[in-house]
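Undergrad: Okay, here's the prediction I keep looking at, along with the sequence it came from:
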Amino acid sequence: MGIKSFQGAREDQKKEYHAPILVSDYMTRNLVTFRPEQSILEVMELLVKHKISGGPVCDQRGGLVGIISEADCMKQISESRYFNMPILDKSVEKFMSTNVETIPSDMNIFDAASQFHNGHRRRLPVLDQGKLVGQLSRKDVVVAALKLNSHNY
């Protein structure tokens, strides 16, 4: 018996992938931020209280001016011991890192992973039109990789 109906060759169906792959999909939005005039002792207490290893330092207008980390606090602890002095109420601005690498919120998570791999940062502040909107950590990238594991690119 012959073919009753023939539609011709089918077009290749392109699968559209709508999984979130942007930094803004995985970044932390509720940040613990610090001020330049805050004491380093207070920062250490907040790092322990919130179980974090560092955070952005913002000025009064909310602009990013630096990053303070446990490593920066270690510098204060080391200097205090070297000079046989108690940890003083020195301000964050004396110990924070001011050369801050940032990433845009619309960067894809793979480029962010590459930036982490090529650098030595544990966290990167996320900016949107020059404004601090979040922070991406190495752990956030690992979480994203686990969620995206079953997909091909």
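TA: Sure, I can see it.
Undergrad: use CA for all of it now, contacts and neighbours both
TA: OK.
Undergrad: can you list the residues that contact the helix ranked longest in the chain?
TA: In the chain, with assignment by DSSP state H, the single longest helix is helix 70-82. Helix 70-82 is contacted from outside by 40, 44, 47, 53-54, 86-88, 95-97, using CA atoms under 8 Å, 6 or more residues apart in numbering.
Undergrad: another one to put next to it:
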Amino acid sequence: MRASDVMTCNVISVTPDMTVRDAAKVFADNRISGAPVLDDDGRLIGMISEGDLLRRVEIGTDTGKRSSWFDLFSGTRDAIDYIKTHALKVRDVMTADVVTVSPDTPLNEVANILETHRIKRVPVTDARRLAGIVSRANLVQALASIPEEPASDAALSDSDIRAMLMGELAGRNWAFAGRNLVVTDGVVHLWGTFHSIEAVQAVRVAAEGIPGVKRVEDHTEPYPVMPGI
């Protein structure tokens, strides 16, 4: 799937000359937490979010703790903070350096961008013009919309199940050695020692994703911890 398959096309936007208070009203009236900023030609020039409106002089939230001791000596940081808390126009508080994707961007790349940049939404642009928005919620909705695969009538043998599971686990440093996986009548048995509970859970998840697996039984033991000297 690509960005164009899940993006919201009917996007509420604001203009750079809109007042901060009007932008806040747009957020409140439409129950949104962010919006693209478009110029008169409809081109994307920034993004504004609730985070940009968090500290404002009007509501007495303009004072906050310094993020580091260096800020105590940074006049530039003080100036930026002042602009953010006192500016009247959207253009002065918006984020101008906006990360964007194209309509053809695969969803795995979109997810990586949202995680890496710690943002909730990313604009979709085509020739600098806004085509839509992909949010974290859109990705969740895409997952929820995937139809369940019908159960296969062809029953896999235990050896086929084990082979598929071993293929899924190949090359993963948390996976169990092959001798610790036994499949009997569609039941996957996990044996041996492990270094973390998460490793066991990951192997269980891999096994449960194999068609024909009835259940997973865990017989593993924690890796012995050497006593301190």
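TA: Received the coordinates, thanks. In this text, all values refer to a predicted model and were calculated from it rather than measured experimentally.
Undergrad: quick one: TM-score?
TA: The pair, once superposed, lands on a TM-score of 0.75 when counted by TM-score structural alignment, normalised by the length of the first structure; 128 aligned residues with a CA RMSD of 2.3 Å.
Undergrad: okay, the contacts of helix 70-82 of the first structure in CSV with secondary structure and neighbour count next?
TA: Shown next, in CSV, are these (DSSP: H, G, I helix; E, B strand; the rest coil; neighbours: other CA atoms under 10 Å):
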residue, secondary structure, neighbour count
I40, helix, 26
M44, helix, 19
L47, helix, 19
S53, coil, 15
G54, strand, 25
P86, coil, 11
I87, coil, 14
L88, coil, 12
F95, coil, 20
M96, coil, 23
S97, strand, 16
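Undergrad: could those be laid out in CSV, adding distance to E79 of the first structure?
TA: Converted to CSV, the contacts of helix 70-82 of the first structure look like this (distance: CA to CA, whole Å):
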residue, distance to E79 of the first structure
I40, 13
M44, 15
L47, 19
S53, 20
G54, 19
P86, 10
I87, 9
L88, 10
F95, 11
M96, 15
S97, 17
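Undergrad: Looking at those, which one is closest to R61 of the first structure?
TA: Relative to R61 of the first structure, the closest of the contacts of helix 70-82 of the first structure is M96; by CA to CA it sits at 18.1 Å.
Undergrad: now for the closest one: what does it line up with in the second structure?
TA: For M96 of the first structure, the aligned position in the second structure is occupied by M94, per TM-score structural alignment.
Undergrad: what about the residue lying closest to that match once chain neighbours are set aside, how many residues close to it?
TA: The shortest distance from M94 of the second structure to any residue other than its chain neighbours is 4.7 Å, reached at I48 (CA to CA, 6 or more residues apart in numbering). For I48 of the second structure, the neighbour count with other CA atoms under 10 Å is 25.
Undergrad: cool, and P222 of the second structure?
TA: P222 of the second structure has 12 nearby residues by other CA under 10 Å.
Undergrad: can you tell me which residues contact the counterpart of the residue nearest to M94 of the second structure in the first structure?
TA: Under the alignment by TM-score structural alignment, I48 of the second structure pairs with I68 in the first structure. Contact analysis of I68 of the first structure by CA under 8 Å, 6+ apart lists 34, 54-57, 92, 95-97.
Undergrad: Go through those and flag the ones preserved in the second structure.
TA: Retained in the second structure (both residues aligned by TM-score structural alignment, their matches' CA atoms under 8 Å) from the contacts of I68 of the first structure: 54-57, 92, 95-97.
Undergrad: related to what we said a few turns ago, against the second structure, what's the mean shift for the host helix or strand of the match of I48 of the second structure, could you check?
TA: Under the criterion of DSSP states H and E, I68 of the first structure resides in strand 64-69. Using mean CA distance after the TM-score superposition for the first structure, strand 64-69 of the first structure ends up 0.5 Å from its aligned counterpart in the second structure, as a mean over the superposed pairs.
Undergrad: cool, and stretch 131-138 of the first structure?
TA: Looks like 0.7 Å for stretch 131-138 of the first structure (mean CA distance after the TM-score superposition for the first structure).
Undergrad: Next, the distance between the ends of stretch 113-131 of the second structure.
TA: 18 Å (CA to CA, to the nearest Å).
Undergrad: er, stretch 118-135 of the first structure I mean
TA: With CA to CA, one end of stretch 118-135 of the first structure sits 18 Å from the other.
Undergrad: Equivalent analysis for stretch 22-36 of the second structure, please.
TA: Across stretch 22-36 of the second structure, the terminal residues are separated by 14 Å (CA to CA).
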